[in-house]
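Trainee: here is a sequence with its predicted model. Questions after.
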Amino acid sequence: MKAILTTFFFLITFSAIGSDKIEITGHITSGKEHLPFATVSVNDGAFGTSADDHGHFKIELEKGKEYTILVSAIGYSPQQKKITATKGVREIHFNLDKDLLQLNEVIVSSSRREQSRKETAAVVNVVSKEIFTASSSKVVADGLNFVSGARVENTCGNCGSSSLRLNGLEGPYTQILMDSRPIFNGLVSVYGLEQIPVSMVDQIEVVRGGGSVLFGANAIGGTVNIITKAPQFNSYEVGTNISTIDGKSNDYNVYFNTSVVSKNDKTGAYIYGSYRNRDAWNANPNDVWYKVDDSGQAIGAPLKDDFTELPQLKTASIGTKIYHNFNDQNKITGDLRYIHEDRRGGNKLNEAPENTDITEWINMGIVSGSVNYDWFSKDKKTHLNGYSNLQYVKRNSYYGANQAPDGYGLTTGTTYVGGLQANLDLGKMFNAQTYFVVGTEYIFDEINDKKLGYFDQDSGQETNDIPVSNQQSQTMAIFAQNEWKGNKLSVLIGARMDYVMIKDFENPENNKNVPAINPRINLKYNITDDMQLRGGFATGFRAPQMFSEDLHIEVAGGQAVRTVLDPDLKAETSFSYNLAWDYEKKIGNVQTYFLVEGFHTRIKDRFDNQYQYLDDGTLINYKRNSTSDAIVQGVNLEAKVAPSEKLNIQAAYTIQTAEYEEDNQWGDEDSSTSKYILRTPNQYGSLTLNYKPAQKWTTSLTGIYTGSMYVPLLPGGFIDGQPVENESLIETQSFIDMGVKVSYKTTLGRKATIELGTGVKNIFNQMQDQFVSGADRDAAFVYGPITPRMYFIEVKIGNLL
């Protein structure tokens, strides 16, 4: 027995002497409340863990070594502490302050690597969950209006297509990314912003100007990076939103999402789904229109307007994102999603499209998936990322007027993006921390569009399918970027080289090989700890190929508008400059943030659209290079103030000019010209205000201001019963689209919370004051707020609300 006790004592003593690990217990709070699921990072990400649902964590450290521990949580300012692992240190406490203005988000869109938004060399705006919640957003498009310099507009009164303008530039000038990958191709972008539910989105990062040129072509106006949710901890949420326009047109939306993570944090899965059903809406049912003969003269009795301003819409989506950590150095992530949408606008929605006066209908399915592999060196100073993304789109459609049998079409698109990227932490160089990014990327994009054959009643013959476009583009790119981060001055220099090969199988003379090199430089100077100055220059380009907006067969004056490319069409190029000053200061308990940003973008060899009527009545949009440059310049202003946890106010405003150097022809070959870039207001802005009168209650006020702008009106249709016979340029009124929401949150049980909300969108029912009636109307004559006054109620249940 004595021998056994001696051996046992020896083992314990040997273990205590030989052990080189010390277990540290930590707890994380904010005030008196513990924070669940906070992220704990040790030595700049060398290793780490997450807090449990009570805000506690444990980590093992080597005895005698010094460590830097950083704790961060969404909605809170991060806190960092240095400790030395000794027997006397067994517990460490972090008390985080609430980041009421959300200024410390981690972003990737500025330099293709994760970093705090405050540390980036370029100005980055983030659309977060809080903005989606305050504005009661259903889809991505609803939240983007609350970013300075950004404006979402409706571009078609029949089908309800939308477009995002950054710094006044049209939709094709913005590079939209999904998880940093350019799979949001031209075919998807026509309706895509309305197809992505916010239930799958973690945050949206917006970089204005060409400061994110490393992500590829089209990043002239800027880059919008939609970061989808990833599993972080066990959670769930289900909800519904029911909206109504005067009790006549309703919009129903239901969704769910859940996240499951293994106990050892090695494996996790996030699953989401949503369904939306919106009724069509007609703005002017009491207006009248007439059928017209071949000479354009009104004939027959007056007819009541029954044409939609908002199309009928049904959208369903489902998807998942899964990760597995093999160890601290290797991680694989995969995602798969499917979106299906059926939208229809025009009139006689219950009849077959070829029996109506006008119909724009699409039935679209989008399936996409990706695999990402990450490898980290043991010291976390080297990060290799390989990625592969594939997307397939199938779109059945009908675009036609006056019972046209040939309006049916089928469009398919395949997009593949694959690449390899290396992020290197090179340590100190020139007395500054140095980070180097290098990579290569391959993009394949194929679009096939055709008009479907039909049975010709007059001839008794079956017609053949007619190809509209069969185009393929392949892009091979390499990019490199170096960033020096000093205490005062940070310098970022990078460039991307693209080689684009375009094949047009219908018109081989349009085949092109387009090389392009686009550099960027960004500087950031810390004037004080609270004040920073940023400046940048970048070039950009758009390859001369068919884009989705071209394949979207718009109906103008009752005619199908088809695009034809000039055989000599060459790439557009751009030069962008920006200079920004921002100031972040906590005065007592009041958190404040202010930004002033000046921008200037010049576009050369820009794509110019000219309309021409053919003998058969088809309206051709002829795309060629213009000799007149386009110049957009102005100032973005932002202000954020949070006096307390009960109140925060955020406002953004843009003042700009958007003009051509010479007058631009905007109609057919005999039309008038304009120096203004059309559909672009010189002033616009947004406001959000959140007030919590009590712990369980929140009141949100949102507003979107759109200044006056010039909008073209093409011949066709009727306004106030009178025919629209001539082209004209309309100067619109300005609009203030205000919304209010009241919500109440309470617990249902130990791990369940319910939130009830109700409110009104577009309180003052701000809408354009003229609508065109009739089958021959100009469908693109839409401006101002997208939806009229709308009442809504919503319910959410989850464990993390």
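Mentor: Sure thing, it's come through. Residues are numbered from 1 along each chain as shown.
Trainee: drop to CA atoms for contacts and neighbour counts, all remaining ones
Mentor: Noted.
Trainee: excluding covalently adjacent residues, which one is nearest to residue 320?
Mentor: The shortest distance from residue 320 to any non-neighbouring residue, by Cα to Cα, 6 or more residues apart in numbering, is to residue 271 (4.3 Å).
Trainee: for the helix or strand harbouring the one you found, which outside residues touch it?
Mentor: Using DSSP states H and E, the element containing residue 271 is strand 267-278. Strand 267-278 has contacts (Cα atoms under 8 Å, 6 or more residues apart in numbering) with 197, 199-200, 229-233, 249-262, 312-325.
Trainee: one more time with 7 Å
Mentor: With Cα atoms under 7 Å, 6 or more residues apart in numbering as the test, strand 267-278 has contacts from 199-200, 230-231, 250-262, 312-325.
Trainee: so what secondary structure elements neighbour the longest strand belonging to the chain?
Mentor: If you go by DSSP state E, the chain has its longest strand at strand 408-429. In terms of contact count using 3 or more Cα pairs under 7 Å, 6 or more residues apart in numbering; DSSP states H and E, strand 408-429 is assigned the packing partners strand 382-401, strand 432-451.
Trainee: near the closest residue to residue 786 other than its chain neighbours, how many other residues are there?
Mentor: Leaving aside its chain neighbours, residue 786 sits nearest to residue 154 (6.0 Å; criterion: Cα to Cα, 6+ apart). Residues within reach of residue 154, counting by other Cα atoms under 10 Å, total 20.
Trainee: ok, residue 154 - contacts?
Mentor: Contacts for residue 154 (Cα under 7 Å, 6+ apart) come out as 160-163, 782-783, 786.
Trainee: give me the buried subset of these.
Mentor: 160-163, 782-783, 786 (16 or more other Cα atoms under 10 Å).
Trainee: now render these as CSV, adding secondary structure and distance to residue 605.
Mentor: What follows is the buried ones among the contacts of residue 154, written out as CSV (DSSP: H, G, I helix; E, B strand; the rest coil; distance: Cα to Cα, whole Å):
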residue, secondary structure, distance to residue 605
160, coil, 30
161, coil, 27
162, strand, 25
163, strand, 22
782, coil, 28
783, coil, 28
786, coil, 32
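Trainee: next one for the comparison:
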Amino acid sequence: MRYTILLLQLFLFNIVLAQQATITGFIQGESGLPVPYATVGLRGNEKGTMAEGDGRFLLEDLPTGSCQLLISALGFKPQTLSVTLKEGITNELTITLESASSTLDEVVVTGTMKAVSRANSPVPVEVYTAEYFKANPTPSVFESLQTVNGVRPQLNCSVCNTGDIHINGLEGPYTMVLIDGMPIVSGLSTVYGLTGIPQSLIARTEIVKGPASTLYGSEAVGGLINVITRSPEDAPLFSADVFASGWGEVNTDLGFKARVGKKAHALVGVNYFNYQQPKDKNGDGFTDLTLQDRISIFNKWSFDRDEGRTFTLAGRYVYEDRFGGELGWDKGDRGGNDVYGESIYTNRWETFGTYQLPVQELVTFQFSANGHDQNSVYGETVYQAQQYVGFGQLTWNKTLGEHDLLFGTSYRYTWYDDNTPVTAGFGDDASVNQPSKIHLPGAFVQDEIRLSPQNVLLLGLRYDYNSLHGGIVTPRLNYKWNSRNNLNVVRVSVGNGYRVANVFTEDHAALSGAREVIFEDELLPETSWNGNLNYVRKIFLGNTVVGLDAATWYTYFSNRILPDYETNPNAIIYANLEGAAVSQGISLSTDLSFANGTSFNAGLTLQDVFTRENDVKERQLLTETFSGVWQLGIPVLKYQLRFDYTGNVYGPMDLPLLGPLDDRPRQSPWFSTQNIQLTKTLSNGMELYGGVKNMLNYTPPANSIARSFDPFDEGVEFSQDGSVLATENNPRALTFDPTYVYASNQGRRWFLGWRWSLK
């Protein structure tokens, strides 16, 4: 009997062994290099292991059938992999993990105008992936940048909610916005061009802080924002991202790709945003958030050519109908003086591309063109404008020994016409408009010299000839040092920038009918000198990687053009500053990655932006001295959940008052907007997400719009010199004015969304 029991036990043991399986595998990053010490576990089972230093792992004695592997590694996104295990069979897997860092050490093109590893670039470039912005989903690139350190979306009007992007305290017109390296947002579209880019098709966003006029010419004084779209070959077959908010906003992003013939690849994206529920929670009689109806269509092509030469062609069309104003307004009131409204119709098209010439040398032609038609009313004031910009650039990249040379020549043509005095006729042709036509040919050279494996020097020089203002020279110097292990990197940048201003296309306040616009003299081009010191450090603390990025900068402007709101409360006076303007500050960012996939990013910026004229120092209006941003992401792999907590905080800003009797605060208070989000990943790859935006429910004071009850100043009396008189009905000597704005009136709201990508 004893032998019978023993034989039965051996038989059952063999059955159990036969029902067990083994997994061996290799874990690598996107570069193909092994990922050491990754954690590999079986969902619903205590089985788990850690990969060796060469990325290889072994899991034994696993139950047969379908199961899910959970893989996580320091600095990489957690991954779930479905496998089917069969008895007695060893499963061999190769697993590729995607980097989880918000600022990737990948190939960048901004800053040097050629592909280079971010770690090797002598120009400091910040890179933010599409995944980074998913932690706080927004309907536009404009809003998404609120979580980037030192970058702030600034509203310029309480009524129509148009805005621009500030980098290190410098206003929107000092920032050049590119799509795939081509300048498509300029002039008129500095106000509206950052909306309507389908975010489902954005691969990453590259940001350079500081002047880049040496490569990109006028407008790149404060910095660059380069939106890099997906290549048609690498994009998902189909992608969708739809979300709605408790305020009634609906945003839809759709994208799909197709192969056309044997050598062409096409990528199509559509963005549609709609908000049609006017709200007035602060009780001032005006919409808290503008009504918007916007559609954007994007199409990009790439073509297979001999020897891998590049040829891409893209186009985008944007239409937007935007309204803000009194709640009783309808389209019949547009341009009238019964009910106040600001209504803006925008039509915009763009095309841009890159073609590598069929020659032995690396010679590339890049081009872009855009047309912008704007039909706007601000109360009774009508602003109609058209702008067409054509741009072409030829570059030659040549390596000679330790010198990596880039030669380039470019030409930009800008045609602009509107119904303001800027383009009004004169003399015998006073009744016929005289559109502005600017020719801007230029040439540049750049030499990147590798002095040693740890030292790189970049020298650059550009010459532009503006048909209105003559020749302008912009030099720059960049130096990079890195330690032998690349854990420490120091970059020094010195450069010159310039900008030719058009206030009607750049400053919303010049268009609102609330103030008269006065030009003291002909405006001369602004010029600036900038110095920047950047230090990057990586620290390994056990299973945690800490990234530090510290920078300090100093920018000195001459001929700075600033609007004067205070000399005459009923006017805006534009003139070149006789003194100097300065932007200086420091910033610090940290990026922590943990082995379980948790990530934490935070940054703070301290800055001082001021003008000095006749020994009088004045802070720039609507510019904070302190700002901070943060983002915390916590994955819960067991349930395929992710929790994100994002936010920002801003210090006080000086605000434009209407005179000594204006009783509104001279400075804004400290304020913060904070958001939470929970994302659930389903087994088919779909994601459901939702959360709360502005959960502290911060909004500006209800009296941000002065005399909102009298938008046409019917109850205001003026003196002979145009100043406002204090009367019994207007004891504070105020006029209707929407420029006292520093934050959105949109309070707390929930949001729900769904996204899916079909590879």
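Mentor: Happy to help now that I have it. These numbers come from a predicted model, not from an experiment.
Trainee: TM-score for the pair, please.
Mentor: In this superposition the chains share a TM-score of 0.79, using TM-score structural alignment, normalised by the length of structure 2; 640 aligned residues with a Cα RMSD of 3.1 Å.
Trainee: still on that earlier bit, by how much does the strand holding residue 271 of structure 1 deviate from structure 2 on average?
Mentor: Mean deviation of strand 267-278 of structure 1 relative to structure 2 after superposition (mean Cα distance after the TM-score superposition for structure 1): 0.9 Å.
Trainee: just tell me what the residue nearest to residue 320 of structure 1 corresponds to in structure 2.
Mentor: With TM-score structural alignment defining the correspondence, residue 271 of structure 1 maps onto residue 268 in structure 2.
Trainee: in contact with the residue mapped onto residue 444 of structure 2 from structure 1, which residues are there?
Mentor: Taking TM-score structural alignment, residue 444 of structure 2 has residue 479 as its aligned residue in structure 1. For residue 479 of structure 1, the contacting residues are 214, 438-440, 495-497, by Cα under 7 Å, 6+ apart.
Trainee: between those, which sits nearest residue 552 of structure 1?
Mentor: The shortest approach to residue 552 of structure 1 among the contacts of residue 479 of structure 1 belongs to residue 214, at 28.3 Å (Cα to Cα).
Trainee: burial count for that closest one?
Mentor: Other residues close to residue 214 of structure 1 by other Cα under 10 Å number 27.
Trainee: ok, residue 9 of structure 1 next?
Mentor: Neighbour tally, residue 9 of structure 1, other Cα under 10 Å: 12.
Trainee: chain neighbours aside, what residue packs nearest to the equivalent of residue 633 of structure 1 over in structure 2?
Mentor: In structure 2, residue 633 of structure 1 lines up with residue 584, judged by TM-score structural alignment. In space, not counting the residues next to it along the chain, residue 584 of structure 2 is nearest to residue 554; the distance is 4.3 Å by Cα to Cα, 6+ apart.
Trainee: was I right about the one you found contacting residue 530?
Mentor: Yes. At 5.6 Å, residue 554 of structure 2 counts as touching residue 530 under the criterion of Cα atoms under 7 Å.
Trainee: what sits against the equivalent of residue 490 of structure 1 over in structure 2?
Mentor: Aligning on TM-score structural alignment places residue 490 of structure 1 opposite residue 456 in structure 2. Neighbour list for residue 456 of structure 2: 122, 448-450, 479-481 [criterion: Cα under 7 Å, 6+ apart].
Trainee: likewise for residue 94 of structure 2?
Mentor: Counting by Cα under 7 Å, 6+ apart, residue 94 of structure 2 has contacts 25-27.
Trainee: mind telling me what element the spatially closest residue to it that is not a sequence neighbour is part of?
Mentor: In space, and not counting its chain neighbours, residue 94 of structure 2 is closest to residue 26: 4.9 Å by Cα to Cα, 6+ apart. Here residue 26 of structure 2, judged by DSSP H and E, is contained in strand 20-28.
Trainee: ok, then the element right after that strand?
Mentor: By DSSP H and E, the next helix or strand past strand 20-28 of structure 2 is strand 39-42.
Trainee: so which bit of structure 1 is that next one matched to?
Mentor: With TM-score structural alignment applied, strand 39-42 of structure 2 matches no range in structure 1.
Trainee: was I right to think residue 409 of structure 2 contacts residue 391?
Mentor: No. With contacts defined as Cα under 7 Å, residue 409 of structure 2 does not count as touching residue 391, sitting 11.0 Å away.
Trainee: how far out from the middle of the chain is the top helix by length along structure 2?
Mentor: Assignment by DSSP state H gives helix 2-18 as the longest helix of structure 2. With Cα atoms, centre = their mean, to the nearest Å as the basis, helix 2-18 of structure 2 stands 66 Å off its chain's centre.
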